[in-house]
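**Student:** just the structure for this:
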Amino acid sequence: MARVVLAMSGGVDSSVAAHLLTEAGHQVIGVFMRHGEQSPAVCATLSGSEGTEQARSGGQQLPVMRLDHKQGCCTAADAEDARRVADRLSIPFYAIDLNEEFGRIMDYFTAEYVRGRTPNPCVQCNNWLKFGKLFDYADSVGAEFVATGHYARLVRRGGEVALVRGIDDGKDQSYVLFGIERKYLERMMLPVGEFLKPDIRELAAKVGMNVAEKKDSQEICFVTSGRYDEFVKRRREGSSTPGEFVTTAGEVVGTHEGIEGFTVGQRKGLGVALGARKFVVRIEADTNRVVLGDRDELGRRELTAAECNWLTDVPVDHSVRGLAQIRYNASAAPAEFTRLADGRLSVMFDEPQFAVAPGQAVVCFERDRVLGGGWIE
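**Tutor:** Purely as a prediction, here's the structure:
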């Protein structure tokens, strides 16, 4: 059996993943990634407790922060839940401090909103941290694999490892994994992808895990207030993006306090009454204008995407029939897509797609297999 570094978030999915891996005989090392907005006073108090502890499983010296007490920051309860599960399973558990690296995620998130785009920090976290930094960590402890609690699967097809949808259609997370480096597929494990969510909760309860009924996280972890616009304004102190609401016909119908408060497709919380339902059709970062229109004006059949990543060989300048998904909670739709010679991706949908938001990912599938994708322009 293999040595496996498992990302443990304190939730039921990664906790059951730990159980499944240990039951299969693997040598599991649980890792909690410490990040997010934190109390400066608490972090100052904790800074003196950082040290080095020898891993029980292999003898390497690992820089860690022990989680023997609550940290007092936004992830303290999750960290404690993860530690309890690790103790119950008798696996080593460490927290790695990724606050500095996580600043890159927050900078990206802020910059995208200021550009009038809609970021997806969870995808970038997978790309840069969970399947980036954790592989560095795995190499440092001699681990062959990195595992997470994502609802997706890895299967061998045509002589290579393919990323495919999890069997639970309602929880499938293959979309958010499109950006990982292809070379890592051979070294990944996704234990819960073979299960339905209710079965995962039932299994957690059966083995006595206190997280069996813990609610799934719904918010971006570093936006502790739940207000994205407030977070962006705090992080971009001194910059200002107020402007006008205009209709698609060019009529000015009001003003707003900043484009970071809006995303394409948004209907609620616009702060302007027009007597009829209106949606954000477009955000013009150069003028700070938020363009409003009817729902049918949101429909798009074509899009292009940049900064693409491919998990299998897709020929350049050759149209491929398949499915394309424009956001995490959208259904994949029939489309024809082309990997362009300049590195971008062109997608033509059979039917118009609504609320195609620049900054979100478009992911291409061949039936249930992730081929790759890119960031919508």
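**Student:** only C-alpha atoms from now on, for both contacts and neighbour counts.
**Tutor:** Noted.
**Student:** what comes into contact with stretch 203-219?
**Tutor:** Stretch 203-219 has contacts (CA atoms under 8 Å, 6 or more residues apart in numbering) with 10, 11, 12, 15, 16, 81, 85, 201, 202, 226.
**Student:** again with stretch 237-245
**Tutor:** Outside stretch 237-245, the residues within contact range by CA under 8 Å, 6+ apart are 114, 233, 252-260, 287-292.
**Student:** redo that, cut-off 7 Å
**Tutor:** With CA atoms under 7 Å, 6 or more residues apart in numbering as the test, stretch 237-245 has contacts from 252-259, 288-292.
**Student:** dump those residues into CSV; add neighbour count as well.
**Tutor:** Below are the contacts of stretch 237-245 laid out as CSV (neighbours: other CA atoms under 10 Å):
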residue, neighbour count
252, 15
253, 14
254, 15
255, 15
256, 18
257, 14
258, 22
259, 26
288, 22
289, 23
290, 30
291, 23
292, 30
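**Student:** restricted to strands, list those residues.
**Tutor:** Judged by DSSP state E, the contacts of stretch 237-245 include 252, 253, 254, 255, 256, 289, 290, 291, 292 as members of strands.
**Student:** look up how far residue 317 lies from the closest residue to the fourth one other than its chain neighbours.
**Tutor:** Using CA to CA, 6 or more residues apart in numbering and skipping residues adjacent in sequence, the residue nearest residue 255 is residue 244, 4.2 Å away. Residue 244 is 41 Å from residue 317, where distance means CA to CA, to the nearest Å.
**Student:** let's see this one next, to set against the first:
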Amino acid sequence: NPDVLCNREIKFDIFLHEAEKLGADFVATGHYCQKGEENGRFKLLAGADKNKDQSYFLCQLTQKQLSKALFPIGHLQKSKVREIAQEQDLITADKKDSQGLCFIGKVKLPVFLQQKLEPKEGDIIELSNDLQIFRDYSRITDSDDYNRLSKAFNYKESDGEIVGKHQGAHYFTIGQRKGLAVGGTPLPLFVIGTDVEKNIIYTGQGDAHQGLNKNALFIEKNEVHWLRDDLKLEFGESRQYDVRIRYRQELVSSTLHMHEEGLYIHFSKAMTGISPGQFAAWYNGEELIGSGVIGH
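**Tutor:** Predicted coordinates:
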């Protein structure tokens, strides 16, 4: 997620260091989140405006970075911020909410990638929900079999039929619906897998497709990050948290299990669109506790 990485590597690393060189004690940002402190530990808390809460974007911060952060609008509703901006006659008072990446300008990310990467035509393959690998997954009865529950589906070209063409598998992520340009199906097509090496996109009909919904995910040991390092799980320990895998997603009650090879997250209900390379973040109530890069 570019926003998460930008905050970790730029705003609260390079930029923070430059600010400190100039004698600054803190860096204030416009993120809709809040900061608390208890017994010398800093807490990253959700913003008061739950529809705009941006704590997820700061899920990779450290205690040191958070200690230097100020979030002056985190306790306000977005409507109140606009009202204050209008009272102060700021030119941004009625500006639309930014949704792109600040470091590439006003262009949207897919367009930016198309400008930088050569198009490469490949096949869009549709997979039936009745495929054997999906039937096998639905039959897993041992809820403690986290490895099988989180394991990536391995698709083959022969598993389905070609229903269209795309201009580059690297433009798509699991759970994506837009940009496929394939019609005529009873239910909308969603991306359920990508093979960048072979330049193939695998799709399934409807958001209830088994290829889009899984009960667990896995994070490699070296990709697990604890903002609250005093709450770090040790090998063999488990704990309940609420988890999201994308910005503004509803939190899902989950159990985290720390194994020797890494962290397994078992959801209380199937999670839609788990995409390797994205970030999972876990919360205790309003507080973000930790995060990690999804492996599978």
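**Student:** that older thread, okay, residue 244 and residue 317 of the first structure: which has more neighbours?
**Tutor:** residue 244 (19 against 14; other CA atoms under 10 Å).
**Student:** doesn't that one fall inside a strand?
**Tutor:** Yes - per DSSP: H, G, I helix; E, B strand; the rest coil, residue 244 of the first structure lies within a strand segment.
**Student:** please pull up the equivalent of it in the second structure.
**Tutor:** Alignment note (TM-score structural alignment): residue 244 of the first structure maps to residue 123 of the second structure.
**Student:** what do you get for residue 165 of the first structure?
**Tutor:** Per TM-score structural alignment, residue 165 of the first structure is aligned with residue 46.
**Student:** which SS class is the equivalent of residue 82 of the second structure over in the first structure?
**Tutor:** Counting by TM-score structural alignment, residue 82 of the second structure corresponds to residue 201 in the first structure. Secondary structure, three-state DSSP: residue 201 of the first structure is helix.
**Student:** now do the contacts for residue 201 of the first structure.
**Tutor:** 12, 212, 213 are the contacts of residue 201 of the first structure under CA under 7 Å, 6+ apart.
**Student:** just the buried residues of the residues you listed.
**Tutor:** Those of those that meet the buried threshold are 12, 212, by 16 or more other CA atoms under 10 Å.
**Student:** output the contacts of residue 201 of the first structure in a markdown table; the columns should cover secondary structure.
**Tutor:** Compiled in a markdown table, the contacts of residue 201 of the first structure are given as follows (three-state DSSP):
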| residue | secondary structure |
| --- | --- |
| 12 | helix |
| 212 | coil |
| 213 | coil |
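**Student:** okay, the contacts of residue 201 of the first structure in a markdown table with distance to residue 340 of the first structure next?
**Tutor:** Shown next, in a markdown table, are these (distance: CA to CA, whole Å):
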| residue | distance to residue 340 of the first structure |
| --- | --- |
| 12 | 41 |
| 212 | 46 |
| 213 | 46 |
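**Student:** so residue 370 of the first structure makes contact with residue 172?
**Tutor:** No - between residue 370 of the first structure and residue 172 there is no contact under CA atoms under 7 Å: 11.9 Å.
**Student:** coming back round to it: burial count for the closest residue to the match of residue 165 of the first structure other than its chain neighbours?
**Tutor:** Leaving aside its chain neighbours, residue 46 of the second structure sits nearest to residue 33 (4.8 Å; criterion: CA to CA, 6+ apart). If you count neighbours by other CA under 10 Å, residue 33 of the second structure ends up with 29.
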